[in-house]
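Asks: what follows is a predicted protein model with its sequence.
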Amino acid sequence: MSTDNAGTKALFERTRVSRNDAFVFVMKLAVALVISCLGGLLALTGGWFGTPIGVLLLAAMYTHMVELQHQCLHHSAFRRSSLHRPVGFLLGLPLLSAYSHYRVQHLQHHKYLGTPDDSEFFGFDTRAPLTWGALLRGTLSPARLFQVGVDVLTSCRGTWTYTMGQIADRARRQVITEYRLFALCVVGAAALSVGGYGHAVLMLWALPLLLSIPIHFLLELPEHVLCDNESTDVLRNTRTISGSWFSQWFTNGNNFHVEHHASMVVPINRLQERHPVAKEYAMHTEDSYVTFYAKIMREANHNHRQRRAPATAVKIDADA
């Protein structure tokens, strides 16, 4: 499992963004925009049957856009680095995912993965025992939205601080600017609601935003859970999933997570080329998301039985 193994060398090779890579990303943006427009149309005009489908479609696409934003964080979407922040900001806007804040914390996640300093932006404690309660809290918890509200308020006051380590002054100013723009969007949505467009705000943003919480949690869960979180070896602390063409598209290649952590600057569309190597040498691999979630349910059931067993034993002893 060592990263020094000659057979794994291809996993760690760096690759620059080519014209074709940038074109592929632009096409992904175009597809996301078209499907989002379709979802918005259904949400507003679909009636009792089409409206829920439209809202769910928007929630799914807003989540997909955060996965596209993730590629911008690594400056692996465009050949011009200056494009990544404005495009990344717009991609994260529907789910209030601040590009500059996400970037600082996510790059820290890459640097400190497998150490106590690791902390992902959409946090879930992968070191804690996996239980049904933890899964339910992670799936339904509005904690991230509450934290965004705190970040918006402190940014508007000019008192926002980064609590997870060091941050450059320029990056801090960028984070504050983005959260202030979020505040303007929220105020604008409130004004539209007061002005008689509340139904549109609800269908096009508020409901999809709430529905995105469980979707995004389930999308991010496979990355490192049930892996060796005490190891700094990417072949041990990260999972790769082969997946279908749909899951590869919807997650924007996030299923190839070992490959991504091995060389985070490689354009996402190039990761599949490295998957056979990861599949051979990585400790945690799955053929599909179905097999992964089946493993998660087995682990949660196992931990549930383990927690109940001592209580049962004590009851039997007491009866005796």
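Replies: Sure, I can see it. If you're wondering where the values come from, they're calculated on a predicted model, not measured in any experiment.

Asks: CA atoms for contacts and neighbours, from now on please.
Replies: Noted.

Asks: next one: residue 195 from residue 45, what distance?
Replies: 20 Å (C-alpha to C-alpha, to the nearest Å).

Asks: again, but for residue 20
Replies: 38 Å.

Asks: buried residues in stretch 230-242?
Replies: Using 16 or more other C-alpha atoms under 10 Å as the test for burial, stretch 230-242 gives 233, 234, 235, 236, 237, 238, 239, 240, 241, 242.

Asks: where exactly do the strands run in the stretch 101-250 of the chain?
Replies: 239-241 (DSSP state E, counting those that start in this stretch).

Asks: how about the helices of it, start to end?
Replies: Taking DSSP state H, counting those that start in this stretch as the criterion, the stretch 101-250 of the chain contains helices spanning 132-140, 143-157, 169-192, 198-201, 207-220, 234-237, 245-250.

Asks: got TSV for the ones you listed, with distance to residue 263 too?
Replies: Converted to TSV, those look like this (distance: least, C-alpha to C-alpha, whole Å):
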stretch	distance to residue 263
helix 132-140	28
helix 143-157	28
helix 169-192	23
helix 198-201	40
helix 207-220	19
helix 234-237	10
helix 245-250	18
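
Asks: for comparison:
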Amino acid sequence: MRFRGSGTPDPGAAGPAETMAPATAEQETAGPPGGGGAELRTALKHLRTEVRGRAFAWKLLLCGLLTAVGIVTVLRPETWCRITGVLLLGCMYAHAAELQHQTLHGLGFRNRRANAAAGIVLGIPMLISFAAYRVTHLRHHRYLGTPLNREFFDYGNQYGADRPRSRRDALLSWAVRFSMIHHYGLFLRNLARSLLGRDFEGETATTSRRIRRDHRIALAVFAGLTALSAALREPVVVVVWVLPLVLVAAPVHAAIELPEHHGCDTLDEDPFANTRTIRSNRFMTWFTNGNNFHVEHHLVPNLPIERLPDAHAVVRDRLRHFHPSYTHYFYKLVRK
């Protein structure tokens, strides 16, 4: 988003998502701006337990182990091993992005630096700057339901408001979304700014410095894997990173994020109107790291991820956009 000369944000302008006023700590703990109501916040207050750092550490360990298995598998010479490894790595990279989301809200560890360190590492596989994603995501929570709302990930027709004029346009729109091509473009533009040492419009000097740090770390990792590939004369960086990211992680991540607000009333500040919940099963709740309980998350953004199912039990009768499973959601979407 660009800023007019008066300092007022221009809702119609395109650009990097991290350009509104810097997020504050209060934005992380604020209740729903719309129809949630004080009584609902009171009903959910008892669920605000302390952050369970040990539980998050176990999540990280499992993700790390499965990623290691994927790396070993994908480097095997057998074709079926390489295919299996690419699939596993891509799924783990998408899962890591969901774990990173937990750190954005300070809900992984109690220590801010530990959250930042984990968030930076978790974002590398999908080229997600922890600093840029954090400030943008907190603004998304603050401005959802208003024209000022912008998300970090740009899928083109973000919420399905623009109806395609033809089947060809529809297919192109979905191809853009699931390829996440806009995300790659944003990363490259921000990487260029980082290498040139430039600040990011609308961000503080501190946030800009952190965004530059994240992009330089990702570039260093890519350079290291490229050098390893050259030394071994094997395309390690391609099979371990590029193929899993492009072929699996990007479309899987887009599929996870799609139900959150797509087709909802995103100009209504009530979380029950602008957000969707999918109950799903234990595996998908683990894989999406509780992202399926998205209304509940927007109602109480600082609620520990592990308590979202409990919040769901409180509010499920008030849900306006709800599906019992991801299969049910996508079935209904395709039928439209």
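Replies: Done, it's in. Keep in mind it's a predicted model, so treat the numbers as computed, not measured.

Asks: ok, back up a step: got TSV for the buried residues of stretch 230-242 of the first structure, with distance to residue 60 of the first structure too?
Replies: TSV is the format used below for these (distance: C-alpha to C-alpha, whole Å):
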residue	distance to residue 60 of the first structure
233	32
234	29
235	30
236	30
237	27
238	24
239	23
240	22
241	20
242	21
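
Asks: tell me which of those residues is nearest to residue 307 of the first structure?
Replies: residue 237 (25.7 Å; C-alpha to C-alpha).

Asks: my guess is that closest one meets residue 261, correct?
Replies: No - applying C-alpha atoms under 8 Å, one finds residue 237 of the first structure not in contact with residue 261, separated by 9.9 Å.

Asks: so what does residue 89 of the first structure match up with in the second structure?
Replies: Aligning on TM-score structural alignment places residue 89 of the first structure opposite residue 120 in the second structure.

Asks: what's the local residue count around that match?
Replies: Using other C-alpha atoms under 10 Å, the number of residues around residue 120 of the second structure comes to 23.

Asks: show me what contacts it?
Replies: 100, 129, 130, 214 (C-alpha atoms under 8 Å, 6 or more residues apart in numbering).

Asks: okay, residue 195 and residue 45 of the first structure: which has more neighbours?
Replies: residue 45 (12 against 9).

Asks: quick check: stretch 216-231 of the second structure compared with the first structure, mean distance?
Replies: With mean C-alpha distance after the TM-score superposition for the first structure, stretch 216-231 of the second structure departs from the first structure by a mean of 2.3 Å once superposed.

Asks: where does that stretch end up in the first structure?
Replies: With TM-score structural alignment as the criterion, stretch 216-231 of the second structure aligns to 180-195.

Asks: show residues contacting that stretch.
Replies: With C-alpha under 8 Å, 6+ apart, stretch 180-195 of the first structure has contacts from 93, 96, 152, 155, 156, 198, 199, 201.

Asks: mind doing that once more with 6 Å?
Replies: residue 156 (C-alpha atoms under 6 Å, 6 or more residues apart in numbering).

Asks: centre of the chain to the helix or strand in which residue 92 of the first structure is found, how far?
Replies: Per DSSP states H and E, residue 92 of the first structure falls inside helix 84-92. The chain centroid and the centroid of helix 84-92 of the first structure are separated by 15 Å under C-alpha atoms, centre = their mean, to the nearest Å.

Asks: buried residues of that helix, list them for me.
Replies: Result for helix 84-92 of the first structure [16+ other C-alpha under 10 Å]: buried residues 84, 85, 87, 88, 89, 90, 91, 92.
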